[in-house]
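*Asks:* just to be clear, the model below is a prediction. Sequence and coordinates:
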Amino acid sequence: MPKMKTKSSCKKRFKTTASGRVVAAQAGKQHGMIKRSNKFLRNARGTTTLAAADEKIVKSMMPYAR
């Protein structure tokens, strides 16, 4: 059986931790920073782990990242 392919979009946007959780960048920081509050920008730094429902979707597109 041939190898399964990983979705290129997921490969670029997500990483998995050693415990199997999916890590992603915080949303809402591409543009429009002037209208956002300082609290929002401060809390949106770095990365975050996805919710279980979203994690399931991403893992289905990354067959070897388990």
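*Replies:* Structure received.

*Asks:* going forward, measure contacts and count neighbours with C-alpha atoms only.
*Replies:* Will do.

*Asks:* show me where this protein has strands.
*Replies:* Assigned by DSSP state E, the chain shows strands spanning 14-16, 22-25, 47-49.

*Asks:* now mean neighbour count and distance to residue 36 too, for those strands, in JSON lines please.
*Replies:* Output for these, formatted as JSON lines (neighbours: other Cα atoms under 10 Å; distance: least, Cα to Cα, whole Å):
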{"stretch": "strand 14-16", "mean neighbour count": "18", "distance to residue 36": "25"}
{"stretch": "strand 22-25", "mean neighbour count": "18", "distance to residue 36": "17"}
{"stretch": "strand 47-49", "mean neighbour count": "14", "distance to residue 36": "18"}
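
*Asks:* put this next to the previous one:
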Amino acid sequence: MPKLKTKRAAAKRFKVTGTGKLKRSKAYKRHILTKKSSKTKRNLRKAGLVDSTNVKTMKKVLPYL
């Protein structure tokens, strides 16, 4: 059986935590920041986790992560 290929775009966007969960960065932090509150922007800096409904798909896309 041939080796599985990793989707490189996904590999650049996701990391695995120590407990095996997938870490991601949050959206809506690139532009139009003037109308967003400081609290919102501060919370967007923090990393988020991939939702449990998407984990199965992500593990398929990132077989060696």
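*Replies:* Happy to help now that I have it. All values derive from a computational prediction rather than experimental measurement.

*Asks:* could you get me the TM-score between them?
*Replies:* For this chain pair, the superposition-based TM-score is 0.86 by TM-score structural alignment, normalised by the length of the second structure; 65 aligned residues with a Cα RMSD of 1.2 Å.

*Asks:* export the strands of the first structure to TSV and tack on distance to residue 5 of the first structure?
*Replies:* Written out in TSV, the entries for those read as follows (distance: least, Cα to Cα, whole Å):
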stretch	distance to residue 5 of the first structure
strand 14-16	15
strand 22-25	18
strand 47-49	23
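
*Asks:* among these, which comes closest to residue 2 of the first structure?
*Replies:* Closest to residue 2 of the first structure of those is strand 14-16 (Cα to Cα; 23.4 Å).

*Asks:* pull the residues that contact that closest one.
*Replies:* Here strand 14-16 of the first structure makes contact (Cα atoms under 8 Å, 6 or more residues apart in numbering) with 22, 23, 24, 25, 65, 66.

*Asks:* now, which of the residues you listed sits nearest residue 53 of the first structure?
*Replies:* Using Cα to Cα, residue 22 is the member of these that sits closest to residue 53 of the first structure, with 11.1 Å.
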